[in-house]
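In: following is a predicted model, sequence given first.
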Amino acid sequence: MIIAIDGPAASGKGTLSKQLAAHYRLPHLDTGLLYRGVALAMTIARQPLEDAALAEAAARNLKLDDLSDPRLRSAEMGGAASIVAAIPAVRAALLDFQRAFANQPAGAVLDGRDIGTVVAPHADAKLFVTATAEERARRRVRELRGRGAHADEAQILADIQARDARDGARSVAPLKAAPDARLLDTTNLDIDAAFRAAVALIDGA
């Protein structure tokens, strides 16, 4: 069974996807880490994020082991990932990797922004997970402060709104729900309630 989970930043799709992978005993891939990995590699090499050729090279050299670097979870890498993800050559370079992961014999859970529309349009179940920008900003603040990091809620809200605009307006694989995706708004749901709602939607798909 392939489960595709899409949605904007801080909507809760990452946490939800991990829970669903454990519930259905499937491997899980946070595809956003691939783009963060490209951004981190370019940042370390002091390369401009907008350079399509360099970004493509970084994408083709990315390894699964690179996705365990804790620096990938920073707010800086989140914004940088949105920039490199808008480059068509980067998305093309990472597409085969994602499809191979999705097409494992037992299936998989993948979360990102174009899983149900581009990576795995044949997925058995598709969810589009969302929440208001304000609630997503509050969640990101709690997450960062929980790790002892400084978090300016107004700035984080502005960053989330900017990412939403970039992700929705890019020419290749823009962020949008697949026509057959089930919508799950987590604005007023805690983690447990969101998980129960997701399982109900998937089992009823």
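Out: That came through fine.
In: for the rest of this, base every contact and every neighbour count on C-alpha atoms.
Out: Fine.
In: what ranges do the helices span in the chain?
Out: Here the chain has its helices, by DSSP state H, at 13-24, 32-44, 52-60, 75-84, 88-102, 133-146, 153-169, 191-203.
In: could those go into a markdown table alongside mean neighbour count and distance to R182?
Out: Putting the helices of the chain into a markdown table (neighbours: other C-alpha atoms under 10 Å; distance: least, C-alpha to C-alpha, whole Å) gives the following:
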| stretch | mean neighbour count | distance to R182 |
| --- | --- | --- |
| helix 13-24 | 18 | 13 |
| helix 32-44 | 23 | 21 |
| helix 52-60 | 18 | 31 |
| helix 75-84 | 20 | 24 |
| helix 88-102 | 17 | 19 |
| helix 133-146 | 18 | 20 |
| helix 153-169 | 17 | 18 |
| helix 191-203 | 15 | 7 |
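In: can I get those helices in CSV with distance to D185?
Out: Shown next, in CSV, are the helices of the chain (distance: least, C-alpha to C-alpha, whole Å):
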stretch, distance to D185
helix 13-24, 11
helix 32-44, 20
helix 52-60, 32
helix 75-84, 22
helix 88-102, 24
helix 133-146, 11
helix 153-169, 16
helix 191-203, 8
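In: okay, one more to line up with it:
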Amino acid sequence: MSNQFLDLINKRRTIYAVGKNVEQSPEYLTDLIKHAIKQSPSSFNSQSSRAVILFNAEHEKFWDLVKEKLKSYAKDEESAAKTSAKMDSFAAGVGTVLFFEDMDVIKGLQEQFPSYAENFPIWAEHSTAIAQFATWTALHTDGLGASLQHYNPIVDEQVHAEWNIPASWKLRAQLVFGSVEGEAKEKAYIDDATRFKVFK
């Protein structure tokens, strides 16, 4: 099946081996990321997604914070070394997008539309997921590799302090990106009959 949009999202794969051999400038990539997030739909057009875009030394600082925090979780030296190496592999990239949801926006919607109150946090998760997917696909379409990580909430306090993040912003995911330095693993798909039901 040939479809321009499907062709683009087919390029989006998890790339763990990333580097700093990127031709695009931070300014260009910032515009790309901003555009992807701004064009991502949200419930009630709430636009609750927020992002902190880190490049170069600031990006490396984030992964150093994660690495330091994870030391307290290590069971032994071997696991600590493996975790440290993994964080270093993320730091080897050129940047990281920290995705947040603004809880003040969500609370405001809950107050404004009490009948839907319990759904707004769920819909916010949908919004951030779409923004993450859109950003990830945009980066891949531009030739960059990326992987989505989730080291929240263990580093939330440090992130808010280091980059002066508003208290209402809740960290949801981290997208590390850079030049493609290794191939994506082969992706297997479950049988369509298990996943889909079609009625005509």
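Out: Right, received. Where do you want to start? Treat the numbers as computed from the prediction; the structure is a model and nothing was measured.
In: could you get me the TM-score between them?
Out: After superposition, the two chains reach a TM-score of 0.28 (TM-score structural alignment, normalised by the length of structure 2), with 103 aligned residues with a C-alpha RMSD of 5.9 Å.
In: for K126 of structure 1, find the nearest of the helices of structure 1.
Out: Minimum separation from K126 of structure 1 across those (C-alpha to C-alpha) falls at helix 191-203, 7.6 Å.
In: before we move on, back to that, which of the helices of structure 1 sits closest to L184 of structure 1?
Out: In this view, the helices of structure 1 are compared for proximity to L184 of structure 1 by C-alpha to C-alpha, and helix 191-203 is the closest at 7.2 Å.
In: helices and strands around the closest one, which ones?
Out: Secondary-structure packing of helix 191-203 of structure 1 (3 or more C-alpha pairs under 8 Å, 6 or more residues apart in numbering; DSSP states H and E): helix 13-24, strand 125-130, strand 182-185.
In: let me know the angle separating the second one from helix 133-146.
Out: On the basis of axes from the mean of the first three to the mean of the last three C-alpha atoms, to 10 degrees, strand 125-130 of structure 1 is oriented at 90 degrees to helix 133-146.
In: so where's the longest helix in structure 2?
Out: Longest helix in structure 2, counting by DSSP H: helix 120-141.
In: flag every buried residue along that one.
Out: Neighbour counts over helix 120-141 of structure 2 (16 or more other C-alpha atoms under 10 Å) mark 120-121, 123-125, 127-141 as buried.
In: sorry, back to before: got the helices and strands packed on helix 191-203 of structure 1 as JSON lines, with distance to F195 of structure 1 columns?
Out: As requested, these are arranged in JSON lines below (distance: least, C-alpha to C-alpha, whole Å):
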{"stretch": "helix 13-24", "distance to F195 of structure 1": "6"}
{"stretch": "strand 125-130", "distance to F195 of structure 1": "11"}
{"stretch": "strand 182-185", "distance to F195 of structure 1": "10"}
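In: and of the ones you listed, who's closest to V141 of structure 1?
Out: Across these, V141 of structure 1 has its closest neighbour in helix 13-24 (15.6 Å, C-alpha to C-alpha).
In: other SSEs contacting that closest one?
Out: Using 3+ C-alpha pairs under 8 Å, 6+ apart: helix 13-24 of structure 1 touches strand 2-6, strand 28-30, strand 108-112, helix 191-203.
In: helices along structure 2, start to end?
Out: With DSSP H as the criterion, structure 2 has helices spanning 4-10, 26-38, 56-70, 77-91, 103-112, 120-141, 156-162, 192-195.
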